[in-house]
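In: coords below, sequence missing:
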């Protein structure tokens, strides 16, 4: 029987399945669902770095790329959901949505570099899909933004733990 309240069980779960946990957390937190992949990322990265692994070890790089891929795929899911939204002719009532729509129309897929931002990043992805922006350009800028985010977390976040 599984003892969900046992420290050993949780430690073995994170030890054996840490990349799957990171992928799921990164994917879900970059969709419209609430989540916080940064905490999971730092929770997994800190022990790796404290155990003597350097930032360029295979374990740390695997974690970094799994987080980037999961987060990027989650943002692309939001982009696809935005493509399915019906067209509307009147301006949006929500000020945040109106701001995101105006910025995305003005700067195009370049705004998706900021898709890692909490709440508004999801809106950027959905608006980009709704505006039918080029998916390849969106993919490139989303991925670049996610890489910068997780590299920043890796170098600065772990330094303060």
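Out: Nice, thanks for sending it over. Here the structure is a predicted model, which is why all the values come from computation and not from measurement. Numbering: from 1, shown residues only.
In: hey, let's count contacts and neighbours off CA atoms from now on
Out: OK.
In: Was I right to think residue 37 contacts residue 43?
Out: No. Counting by C-alpha atoms under 8 Å, residue 37 sits too far from residue 43 to count as a contact (9.7 Å).
In: out of these two, which sits in the more crowded spot?
Out: residue 37 (23 against 16; other C-alpha atoms under 10 Å).
In: Alongside the first one, take a look at this:
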């Protein structure tokens, strides 16, 4: 596989891994960096972009959920996680890189109508930090 195909596979893997679908983009990143060490920054940027866009797709899903008042009536007192997200706002999306929890945070942010630009910023920072740690560890 050449460099371009490797980066495309990395983008696809990182995008899908950030959605509600399971995926292992970290392994793909490691594979790309082992095969092409000179692609450190391009691979890091491609993985971050794909994973951020995947996280934003979960955010968009949250925007289509029933409005807050209707869901709160159905759930009653079982909205502690949403209240936690609401109190912390967009910066909590730095943790969007965490498995399972990150997907839920992105959906909750969309549902709570957190500003999309702030959401995208903190999602991207969290995703970048995770990939940078992995890439730095193998370089």
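Out: Cool, got the structure. What you are looking at is a predicted structure, and each value in this text was computed from that prediction instead of being measured.
In: quick one: TM-score?
Out: For these two chains in superposition, a TM-score of 0.88 is obtained (TM-score structural alignment, normalised by the length of structure 2); 135 aligned residues with a C-alpha RMSD of 1.9 Å.
In: what packs against the lengthiest helix in structure 1?
Out: For structure 1, the longest helix by residue count, based on DSSP state H, is helix 58-83. Applying 3 or more C-alpha pairs under 8 Å, 6 or more residues apart in numbering; DSSP states H and E, one finds that helix 58-83 of structure 1 makes contact with helix 7-29, helix 37-50, helix 120-130, helix 135-152.
In: export the ones you listed to TSV and tack on distance to residue 89 of structure 1?
Out: Shown next, in TSV, are those (distance: least, C-alpha to C-alpha, whole Å):
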stretch	distance to residue 89 of structure 1
helix 7-29	30
helix 37-50	36
helix 120-130	13
helix 135-152	23
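In: May I see the buried residues of the next helix or strand after the longest helix of structure 1?
Out: Next along the chain after helix 58-83 of structure 1, taking DSSP states H and E as the criterion, comes helix 95-107. By neighbour count on 16 or more other C-alpha atoms under 10 Å, the buried set for helix 95-107 of structure 1 is 97, 100-101, 103-104.
In: contacting residues around the residue nearest the centre of structure 1?
Out: The centroid of structure 1 falls nearest to residue 71 when counting by C-alpha atoms, centre = their mean (3.2 Å). By C-alpha atoms under 8 Å, 6 or more residues apart in numbering, the contact set of residue 71 of structure 1 is 23, 26-30, 146.
In: who wins for most neighbours among the residues you listed?
Out: Neighbour max across the contacts of residue 71 of structure 1 (other C-alpha under 10 Å) = residue 30, 29 neighbours.
In: Please name the nearest non-neighbouring residue to the counterpart of it in structure 2.
Out: Under the alignment (TM-score structural alignment), residue 30 of structure 1 pairs with residue 18 of structure 2. Spatial nearest neighbour of residue 18 of structure 2, excluding adjacent residues (C-alpha to C-alpha, 6 or more residues apart in numbering): residue 54 at 4.7 Å.
In: which residue in structure 1 lines up with that neighbour?
Out: In structure 1, the residue paired with residue 54 of structure 2 according to TM-score structural alignment is residue 74.
In: Kindly tell me how buried its match is, as a neighbour count.
Out: Around residue 74 of structure 1 there are 25 other residues, counting by other C-alpha under 10 Å.
In: The one 4 residues further on now?
Out: Number of residues near residue 78 of structure 1 (other C-alpha under 10 Å) recorded here: 24.
In: mind listing what the equivalent of residue 109 of structure 1 over in structure 2 touches?
Out: Aligned against structure 2 by TM-score structural alignment, residue 109 of structure 1 finds its counterpart in residue 90. Applying C-alpha under 8 Å, 6+ apart, we find residue 90 of structure 2 in contact with 109, 114-115, 118-119, 122.
In: Most neighbours among the residues you listed, which one?
Out: In terms of neighbour count, residue 109 stands highest of the contacts of residue 90 of structure 2 at 28 neighbours, by other C-alpha under 10 Å.
In: In this structure that one contacts residue 59, no?
Out: Yes. Look at residue 109 of structure 2 against residue 59 with C-alpha under 8 Å: they come within range, at 6.2 Å.
In: what's the distance between residue 135 of structure 1 and residue 87 of structure 1?
Out: Residue 135 of structure 1 sits 18 Å away from residue 87 of structure 1, going by C-alpha to C-alpha, to the nearest Å.
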